[in-house]
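Enquirer: using only what follows, build the 3D model:
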Amino acid sequence: MTDLMPLVQEYGQLCRLAHMTPAQRGQRFNGLITQTLQAWGIPAIESVRSAGEIDVAFGVDGARFVLEAKWEQNKANTGHLAKLQKRLKQRLSGTYGVFLSMAGYSAEALRDLTQGERLEILLLDRHHFEAMLSGLVSPIELLDKVCDHAAYAGRAYTTLTDILPSQGASGSIAACHDQLTRPDGTVYFARGHGVGKRAEGRIEVVGGGLTGTVKLHLAADEPGAVVARCHTTSPNHDYQVSLGATLADQGTPSHDNSRWADSERLSAATGAVAAVRDPDAAACSVADDGNHHPFEQSGPGTCACLACRNDRRTSDAYLVDAALSHGFQTLAVSTSVPFVYTIGLWHSYRQPEIAMFGLEPTHMNTMIRDYVRRGVNTAWPRTEQHIGGILDGHVVQVRAIHPSWNDALFGTLYRFYRGIIPAVHQLVWPDKNGLWQWEAGASAQCSSDQPSAWLSVDQHPQGGWQLVGKLDPGFPLSISPNHKVLTTRSIKNGLLAASMVLIEGGDIDVLDSRGYKADDFEVAYIGELTQLNPTLMLLDCERNSHKATLAGRRWSYRPASQPDRRSSKRIWDALTR
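Expert: Okay, here's the model as predicted:
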């Protein structure tokens, strides 16, 4: 998921009609909806001009939606909904309509829709849109809940308050990270990337686009006001946002944390996970006898994940089974540099998921499971605490992964937690001499095979892992951006263009017009070469033992010759021995 804060700030300008007319706001609103969906990784198109113009079209989990938006002072009436119904009839059966009216709906419109024929339209209002824009609820989770009410109860319109019901004696909201009650009884809660307010039985979105661990506090200089303090992986980047009566009133981020308590400034740096203060929101019961047991829900809807909903409708059903039976699952990702991460630790233990990079996958799997077993049976280690007994003869440690890596590395976590990804920590290992990757003299394998993922992607040192963070997901080749290839210094420096490629087993040679007669061979990452030579992104890397030659903007393929294969092996051996 990309940064929502700029979209939240633009939304505030639209609400205030800053330098625009209501008509201009309506036109820009379609773009804001599209960008919000795209920020969550949902393919969306603005202003589809065909049989009846559609404001926004998008797809979720194989379902197709067409959305009509209305931002006017008056509520949407039966005529507005009939217009969308007509456009649905012009499209493929099974396409769903979504009407978004910022002013809500007339009683007549709601009555006519529920008394009509088959329900094909879902109704959203300002509160629904602000929940998605702020990050309080992901679009996937919101649409899923709205569709459930429409399918099971025949309700086209379900309020945000009904989608996020309170639970337990304290009335907490499912999957909230922090909660604060003002003296007047108003409850503020942090959930996902947003903040909601519940007063007089209704929920209002008051903050959003927040990153890091969000903690709520009463403002010191304004009685009754509430602020959200966001703790990132670096205390120097922590910031504070003032919360207003609505999302449009949210203040601009302030990085002046000089008055924060030391414990607040250090919470993210030490990897602290926001506590679930409501005992009714505890995730699952855990047996502490050294064995894994089936987990029982201790409260309804404890988080937004597939396991809490017992949702086995997708290919991720095996993750649900693992989470409910064993607490978590490990997933190995076979890229140029393999990595393994957990799915389910947040659901089962309210602990960050764990990722490990650069070693043999079966070994990483064993070490991660040993780490979890230690946490369950004794205590969960703090970040940067040296941990023995996991890697033979050495200590390891965990560090909090910056959220900017989530899209590139943890796509399955997004699906399992349905759009709201929890914290992830990196299990870091030293080299054979006990040196950490950030220490002088650490081995090349230790330094390059593990990302320094506690840094943001932009702050990460240049190299293979930064390419992964910037180019994934969506890298068009079947190999990862940090796949090492044989090339020439002239191609890498942009002096000559790539015109020939040899694909042999796992080795790929990217050559210029000199072929194997070049005198400046070196090893580089395919990701950096595609940025200089976009035609490389059109390669079919699955054509083993083939040579590709560029003709215009197309690659032609023929079987690799024996002389080329021998030359490739000779140069690879010379560079890597």
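Enquirer: could you use CA atoms for every contact and neighbour count after this?
Expert: Noted.
Enquirer: gap between the residue nearest to G344 when sequence neighbours are not counted and K197?
Expert: When the adjacent residues along the chain are set aside, G344 lies closest to F328, with 4.2 Å between them (C-alpha to C-alpha, 6 or more residues apart in numbering). Using C-alpha to C-alpha, to the nearest Å, one gets 32 Å for the distance from F328 to K197.
Enquirer: so H425 sits against P403, correct?
Expert: No. With contact defined as C-alpha atoms under 8 Å, H425 does not reach P403; the gap is 10.3 Å.
Enquirer: separation between the residue nearest to V187 when sequence neighbours are not counted and G194?
Expert: Across the structure, with C-alpha to C-alpha, 6+ apart as the measure, the residue nearest V187 apart from its sequence neighbours is T181 (4.4 Å). Counting by C-alpha to C-alpha, the gap between T181 and G194 amounts to 17 Å.
Enquirer: which of these two has more neighbours?
Expert: The residue with more neighbours, out of T181 and G194, is G194; 27 against 16, by other C-alpha atoms under 10 Å.
Enquirer: so that one is in contact with G207, correct?
Expert: Yes. With contact taken as C-alpha under 8 Å, G194 and G207 are classed as touching, separated by 5.3 Å.
Enquirer: so what's in contact with the two at the same time?
Expert: Between them, G194 and G207 share these contacting residues under C-alpha atoms under 8 Å, 6 or more residues apart in numbering: S134.
Enquirer: check contacts around W405.
Expert: Residues in contact with W405 (C-alpha under 8 Å, 6+ apart) are A453, S456, V457, G469.
Enquirer: spell out which helix or strand contains the second one, please.
Expert: Secondary-structure element containing S456, defined by DSSP states H and E: none, the residue being outside all helices and strands.
Enquirer: wait, it sits on S404?
Expert: Yes. With contacts defined as C-alpha under 8 Å, S456 counts as touching S404 at a distance of 5.8 Å.
Enquirer: isn't there a helix covering Q450?
Expert: No. Looking at Q450 with DSSP: H, G, I helix; E, B strand; the rest coil, it is coil, so not inside a helix.
Enquirer: tell me which element D112 falls in.
Expert: When secondary structure is defined by DSSP H and E, D112 falls within helix 107-114.
Enquirer: and this one, so I can compare the two:
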Amino acid sequence: MEDQHTRHDAEAKQLIISDIEKFGCHLTLIEPDNYLPGFVYSIGLFKKYKHPEIICFGLKTQVMAGIINHACDLIKSGEVLSANQLYSGFLEGYDIQLLEVDKAFYPDYLGYAGWFYNTSFDFPALQLVWPDKQNNFPWDESFNPEWLFKQPLLDRSTDFKFYEERNAGVYTTRQAFEGEPILYVYHNEDGDWQFHASLEPDLADAKLVCLEEITRLDPSINDIYHLQYGWHAWRSNKDDEWQYAEDIRDDSIE
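Expert: Predicted coordinates:
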């Protein structure tokens, strides 16, 4: 089994190397699920051109692939793309911007690139950010609120990785605020979050708090920011890795 895994890794790495030599980079495509947007990122721009890798979220997969391939063509011709500048020619009728990705997000979104670079995140990366139809960017006050969470901004908010507002209301129990670790998390089909210290919390102990309060109480909760609608996560103690499964419970604390 180990030999098979080793062989698969070698074949995958060879495919990436072949794409880099042939096209300038390899593209990793992550499809959207019922909660998170899809995204595409490059592998090889740093290896071949010493240029930051590029990641893009929230558009159709083919569009994102086309955008990053366009960036790769520019880089091949000698252009260096930089953060915090407007660029045209990526999306017809719209400018885009690039942000420097904080390394705190690399394991969440660039894991395969880290594996390729010898299990290291010692490479730079830029996030390509697109505007709404009124040319507002996500950090602009007038940005379309329905699109707000289609592209997380990876240059900020490393203390809060969820796709909701910090003041989003979530359910928990008083025990979590009395020192008991949060061991059970539910992301309901309707989008509500529940964070509990016990498998069967008592409705009498229920509290409605801001999501940010939960992440401040236990920053490791950020590790499950990606939990899909209708799924739950659990761990035996605060130091354990989270496990995940689709939720089949009929009950709720609500």
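Enquirer: quick check: TM-score for this pair?
Expert: Overall, the chain-to-chain superposition scores 0.63 on the TM-score scale (TM-score structural alignment, normalised by the length of structure 2); 215 aligned residues with a C-alpha RMSD of 4.5 Å.
Enquirer: ok, back up a step: of the contacts of W405 of structure 1, which stay in contact in structure 2?
Expert: For both residues aligned by TM-score structural alignment, their matches' C-alpha atoms under 8 Å, a contact is called conserved when the aligned residues also meet in structure 2; among these this holds for A453, V457.
Enquirer: wait, doesn't the residue nearest to G344 of structure 1 sit right on Y318?
Expert: No. Under the contact definition of C-alpha under 8 Å, F328 of structure 1 does not touch Y318, with a separation of 10.6 Å.
Enquirer: of these two, which one has the most company?
Expert: Each of F328 of structure 1 and Y318 had its neighbours counted (other C-alpha under 10 Å), and the higher figure belongs to F328 (23 against 12).
Enquirer: and stretch 131-139 of structure 2, which residues are buried?
Expert: By neighbour count, and taking 16 or more other C-alpha atoms under 10 Å as the criterion, the buried residues in stretch 131-139 of structure 2 are P131, D132, N135, N136, F137, P138.
Enquirer: what span of structure 1 lines up against it?
Expert: Structural correspondence for stretch 131-139 of structure 2: residues 430-438 of structure 1, per TM-score structural alignment.
Enquirer: sorry, back to before: give the aligned equivalent of the residue nearest to V187 of structure 1 in structure 2.
Expert: Alignment note (TM-score structural alignment): T181 of structure 1 has no counterpart in structure 2.
Enquirer: what's the answer for R350 of structure 1, then?
Expert: The alignment partner of R350 of structure 1 in structure 2, by TM-score structural alignment, is K50.
Enquirer: give me the neighbour count for that match.
Expert: When counting by other C-alpha under 10 Å, one arrives at 13 neighbours for K50 of structure 2.
Enquirer: please report how far it lies from L126 of structure 2.
Expert: Where L126 of structure 2 is concerned, K50 of structure 2 sits at a distance of 13 Å (C-alpha to C-alpha).
Enquirer: try D218 of structure 2
Expert: Distance of D218 of structure 2 to L126 of structure 2, computed by C-alpha to C-alpha: 29 Å.
Enquirer: quick one: which of the two has more around it?
Expert: In this comparison of D218 of structure 2 against L126, neighbours counted by other C-alpha under 10 Å, the higher total goes to L126 at 23 against 14.
Enquirer: next helix or strand past the helix or strand hosting F29 of structure 1?
Expert: F29 of structure 1 is part of helix 22-39, with elements assigned from DSSP H and E. Next helix or strand after helix 22-39 of structure 1 toward the C-terminus (DSSP H and E): strand 44-48.
Enquirer: how about that next one: buried residues?
Expert: Of the residues in strand 44-48 of structure 1, those buried under the neighbour-count criterion (16+ other C-alpha under 10 Å) are A44, I45, E46, S47.
Enquirer: so where in structure 2 does that strand end up aligned?
Expert: Here strand 44-48 of structure 1 fails to align to any part of structure 2, judged by TM-score structural alignment.
Enquirer: can you name the next helix or strand after that strand?
Expert: With DSSP H and E setting the assignment, the helix or strand that follows strand 44-48 of structure 1 is strand 54-60.
Enquirer: any idea how many residues pack against I96 of structure 2?
Expert: By other C-alpha under 10 Å, 18 other residues sit near I96 of structure 2.
Enquirer: how far off centre is stretch 76-85 of structure 2?
Expert: Distance, stretch centre to chain centre, for stretch 76-85 of structure 2: 24 Å (C-alpha atoms, centre = their mean, to the nearest Å).
Enquirer: now do stretch 123-135 of structure 2
Expert: Mean C-alpha position of stretch 123-135 of structure 2 versus that of the full chain (C-alpha atoms, centre = their mean) differs by 14 Å.
Enquirer: ditto for stretch 154-166 of structure 2
Expert: Here stretch 154-166 of structure 2 shows a centroid-to-chain-centroid distance of 10 Å under the convention C-alpha atoms, centre = their mean.
Enquirer: likewise stretch 58-77 of structure 2?
Expert: The chain centroid and the centroid of stretch 58-77 of structure 2 are separated by 19 Å under C-alpha atoms, centre = their mean.
Enquirer: got a list of contacts for it?
Expert: Contacts to stretch 58-77 of structure 2, defined as C-alpha under 8 Å, 6+ apart, come from residues 24-25, 27, 29, 31, 37-42, 45, 49, 51, 54-57, 80-81, 90-91, 150-151.
Enquirer: the residues you listed in strands, which ones?
Expert: Of those, the ones assigned to strands by DSSP state E are L27, L29, F39, V40, Y41, S42, I54, I55, C56, F57, F90, L91.
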